[in-house]
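*Asks:* here is a sequence with its predicted model. Questions after.
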Amino acid sequence: MSDQGSLRSTLHERGMRMTPQRQLVLDAVRELGHATPEEICKKVQGTAATVNITTVYRALDLLEQLGLVRHTHLGHGAPTYSAEEHEHVHLACHRCGRIDEVAIELLDDLAELLMSERGFELDPTHLALSGTCRNCREAD
């Protein structure tokens, strides 16, 4: 089934309509990888100039409820959105702004510790770790 057909059937199952704007927002998120709502809006407006930022935010909220996209806060400012297949932890350099990705399995020990000691279930796919990247440290 196509991406459009999949989104259409998911919306239909929940009693919602498929709109071109929703599909354009989903397509933009998938194409851009990690993008802020403003970047997604700019991409969508390349095809549909009348789509505004409010429509993009509403579509992103719905797509996240449906499990098709997720957001991550990579530092200060707007969250970034990515397609659901992105399962990684973000490493954000607070000096140069570089964003790297590492496997979520690197946090397994921490997740187990948090669960056993606090009863807290970590969602590492919604996580960004802030620090200093190798290039910035070596530049010092």
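*Replies:* That came through, no problem. Just so it is clear, the structure is predicted and the values come from calculations on it, not from any experiment.

*Asks:* make it CA atoms for all contacts and neighbour counts henceforth
*Replies:* Fine.

*Asks:* residue 130 sits in which helix or strand?
*Replies:* Assessed by DSSP states H and E, residue 130 sits inside strand 128-131.

*Asks:* other SSEs contacting that strand?
*Replies:* strand 88-93 (3 or more C-alpha pairs under 8 Å, 6 or more residues apart in numbering; DSSP states H and E).

*Asks:* could I get the full set of helices for this protein?
*Replies:* Taking DSSP state H as the criterion, the chain contains helices spanning 3-13, 20-32, 37-45, 53-65, 108-118, 134-139.

*Asks:* try it against this one:
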Amino acid sequence: MSDDLATRLREQGLRLTPQRQLILQAVEELRHATPDEVLAHVRARASSVNASTVYRTLEVLEELGLVRHTHLSDRAPTYHSTLEHEHVHVVCRRCQRIRSYGPDLVAPVVAALAADGFTMDVGHLAIFGQCTDCDASPDPT
């Protein structure tokens, strides 16, 4: 991905820095990660990288189409690589387990919206509920 990253950065008049490369690698390796998780992963390799660098770089990478984000909790956004196939996120509110499904899961919704002149971005979609494992276990409260 570094060749694609370098090309896209140059097209925008930006440089390929070691920090940008490490941050993109972290997103690709972690698969779904908040900026804080990306920071921790990057700091294991380069302790001088700070949080503002991670946040700014994630914004640049998203503008370049190399990463995208979704909201899988009520906290920070979660980033993932666009190298992964497009997918819908399904999140259990109780155990916070995240499952990914192909876009065919919401194909009827995508088609209905398209018929109404709206193009849906499936990669940003997160569906919240409760998984069957949590349905079967007693409520901890």
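*Replies:* Looks like it arrived, so ask away. Not measured: the values here are computed from a predicted model.

*Asks:* ok, and the closest non-adjacent residue to residue 20 of structure 2?
*Replies:* residue 57 (6.2 Å; C-alpha to C-alpha, 6 or more residues apart in numbering).

*Asks:* mind checking how far residue 103 of structure 1 is from residue 123 of structure 1?
*Replies:* According to C-alpha to C-alpha, to the nearest Å, residue 103 of structure 1 and residue 123 of structure 1 sit 13 Å apart.

*Asks:* which of the two has more neighbours?
*Replies:* residue 103 (14 against 11; other C-alpha atoms under 10 Å).

*Asks:* which of the helices of structure 1 sits closest to residue 74 of structure 1?
*Replies:* For residue 74 of structure 1, the closest of these is helix 37-45, at 13.4 Å, according to C-alpha to C-alpha.

*Asks:* and that closest one, which stretch of structure 2?
*Replies:* The alignment of helix 37-45 of structure 1 onto structure 2 (TM-score structural alignment) spans residues 35-43.

*Asks:* quick one: average offset of that stretch versus structure 1, please.
*Replies:* Once fitted to structure 1, stretch 35-43 of structure 2 is off its aligned match by 0.5 Å on average (mean C-alpha distance after the TM-score superposition for structure 1).
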